[in-house]
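Undergrad: Structural data only, the sequence is not supplied:
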């Protein structure tokens, strides 16, 4: 019953926003005529990709040996992908720069194109959503004021801070630890402590951790080989001081490597949660998927009300994920929603610019986030 009420509220808000879209953008702007622009870009793509493929396929057939053919094939495929990406990105950028300001206004917000550069975010670090030190890169940013609450909704990438060089060219190759949507809401309530919600199975394995773990495993393997050599020598030649040193050295290095492996895999996460208290909630559906922690049990229970949990779970249903994260810290609510696609992309070469399904999904997702403000009553200026 509660879930149905929330679904109705989100649907009603989404429909209201979609109505504003059709009244203020579809009817009053030239977005319908942008369809010609889409077809023009699509023609370039349809013409350029096959032409490039045919040219390089011909070069492959004319190659004198297999090595030359493979080189030409790899270069050709790379060029085809490059042409496709450039045309697609060019169209998407033109569509955003032309219409996204107007689209943001239908929600009462403003739109800003991110600078595609990883930067340190104190809000993310203090939120405790990630146990490692991370940096953040934002793409589409919707920001402003909704029902008296300052907010920012952004598509963003999270990466291990060790890889954040400040150079946009090299950072295009930075492995992502997290990709999705972040919602930042300024709570008018005073939040003294930190309360977090994470997926029940939450194993963060960043690229840097993976590299270190592989190195440790190699050290452990080498130590095991040394240990084995020492034991074999002792069995065949009897006990001696050099052999015992081989055995002790190999055993010590192997034990140290195993300890470091466990430290990265498990112990750091346990230390990260050491000062947190587990907040046990009575919602069965929530407990199947998530765990809540807080520095303060009383404040944690005050924040994680039944009303909020219902809205939180519904956000997961709208975005089709059960791996949400959220944090209450420093008078902010921060929500992290993982995604495996480009978010908020209304302009695509392969669908009309007025595609109703895309528009509906866009406003459904935005509405599910805005409804958190209405029902959590973040706009009420009260203390605990």
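TA: Good, I have the coordinates. Every value quoted in this text rests on a predicted model; they were computed, and no experiment measured them.

Undergrad: contacts, neighbours, all on C-alpha from now
TA: Noted.

Undergrad: quick check, residue 181 in a strand?
TA: Yes: counting by DSSP: H, G, I helix; E, B strand; the rest coil, residue 181 is found in a strand.

Undergrad: Hmm, residue 343 and it touching each other?
TA: Yes: contact criterion Cα atoms under 8 Å: residue 181 and residue 343 qualify, at 7.5 Å.

Undergrad: out of those two, which sits in the more crowded spot?
TA: residue 181 (23 against 17; other Cα atoms under 10 Å).

Undergrad: Excluding residues flanking it in the chain, which one is nearest the more buried one?
TA: Spatial nearest neighbour of residue 181, chain neighbours left out: residue 155 (4.4 Å); criterion: Cα to Cα, 6 or more residues apart in numbering.

Undergrad: next, the one to line up against it:
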């Protein structure tokens, strides 16, 4: 398949491919989807009813046990425990049907849908963008736990790229003192520059404190135990809370004083500046990178993924985007919606196309732009 396809041609081929190859498969799966949906609701309703019966049986236990022989007491308790266990088990298993159905659809159809995108492969949970690369981008604060879902890798117009749907967390402590701070949830996009970017340029949504070396995020993490104690001992904990904040702020200044200094970049687009901040260690290079056309495509990424927050980093020989969203991305079919309607497939196409459009903007295959 030719690599340099225009957006319009690719769109036409995608929908042609959908009608000829995917739609017939989806129609054959519709009856299966309805059966799986019926099983899902049966398990949910049954689980709830069983758990609701447990407290009812406890309330009635005194009157019931007074009328039956002691020999039946153990059997009665076992019956209650069976009801409770089955209820919990059904409610635990039921949500897995949603994930399993989506994975089955992807396994059977995704490779056919991706044909029009050329050199691209789908994976799941492999961490194709490793933790070291995420830290190198400076887009994320410290994290020690990671969950990865859909991933894509390939090449477009000679540009290698990686796409990773991931969730980053910073977890500390255990038991009642366990804290879990969300660092990032969404999609990370990385592709290679045609030359080494010697300076760093970053974009982040205003109010995003989850970037690397954020003293505020560190403060919140360390302060969680104090916040829990604040109700019992307000005065002492409040003082400790403020002091800890000052220590985190001062410590971050000392620890990272030798790191690359990023100054704010003032851009001419008032709509963009109202929502985002731009920083760079080189103002001239930043203005060369952050053109009007780039800003337009960057905002299109937000729209395609329905995101409220987004950030970007130019560093070394890489460009990385991090689009924050709680939505389940890159889905082509749902247990709860008819497969005969192409809404999910259209959304999937728009998500991938917005990424290809961003890569296309830099025209890295022609060695111009950066």
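TA: Sure, I can see it. Predicted model only: the values in this text are computed from it and were never measured.

Undergrad: sorry, back to before: so what sits against both of residue 181 and residue 343 of the first structure?
TA: The contact sets of residue 181 of the first structure and residue 343 overlap at residue 155 (Cα atoms under 8 Å, 6 or more residues apart in numbering).

Undergrad: just checking, what residue in the first structure corresponds to residue 202 of the second structure?
TA: Residue pairing (TM-score structural alignment): residue 202 of the second structure is matched to residue 196 of the first structure.

Undergrad: That match reaches residue 292, doesn't it?
TA: Yes: Residue 196 of the first structure lies in contact with residue 292 (Cα under 8 Å); the separation is 5.8 Å.

Undergrad: Would you mind listing the buried residues in stretch 327-342 of the first structure?
TA: 327-339 (16 or more other Cα atoms under 10 Å).

Undergrad: Onto which residues of the second structure does that stretch map?
TA: Going by TM-score structural alignment: stretch 327-342 of the first structure matches residues 313-328.

Undergrad: what lines up against residue 137 of the second structure once you look at the first structure?
TA: By TM-score structural alignment, residue 137 of the second structure lines up with residue 127.

Undergrad: which residues sit against stretch 363-381 of the first structure?
TA: By Cα under 8 Å, 6+ apart, stretch 363-381 of the first structure touches 9-11, 13-15, 17-18, 146-149, 183, 186-189, 307-308, 311-312, 314-315, 318-319.

Undergrad: let's see it at 6 Å
TA: 10, 14, 148, 149, 187, 188, 189, 308, 315 (Cα atoms under 6 Å, 6 or more residues apart in numbering).

Undergrad: what do you get for stretch 114-133 of the second structure?
TA: 14, 148, 149, 150, 151, 152, 153, 154, 155.

Undergrad: and the end-to-end length of it?
TA: 26 Å (Cα to Cα, to the nearest Å).

Undergrad: how about the helices in the stretch 1-150 of the first structure?
TA: 2-21, 34-62, 66-105, 122-127 (DSSP state H, counting those that start in this stretch).

Undergrad: Quick check: the second one compared with the second structure, mean distance?
TA: Superposing on the second structure places helix 34-62 of the first structure at an average distance of 2.6 Å from its equivalents, by mean Cα distance after the TM-score superposition for the first structure.

Undergrad: rewinding a little: show the buried residues in the contacts of stretch 114-133 of the second structure.
TA: In those, the ones that pass as buried (16+ other Cα under 10 Å) are 14, 148, 149, 150, 151, 152, 153, 154, 155.

Undergrad: Identify the residue of the first structure aligned to the first one.
TA: In the first structure, the position corresponding to residue 14 of the second structure is occupied by residue 17, as judged by TM-score structural alignment.

Undergrad: who are the neighbours in contact with the residue nearest to residue 181 of the first structure?
TA: 138, 139, 140, 180, 181.

Undergrad: hmm, try it at 7 Å
TA: Counting by Cα atoms under 7 Å, 6 or more residues apart in numbering, residue 155 of the first structure makes contact with 138, 139, 140, 141, 180, 181, 182, 343.

Undergrad: do the same with residue 39 of the first structure
TA: Here residue 39 of the first structure is in contact with no residue (Cα under 7 Å, 6+ apart).
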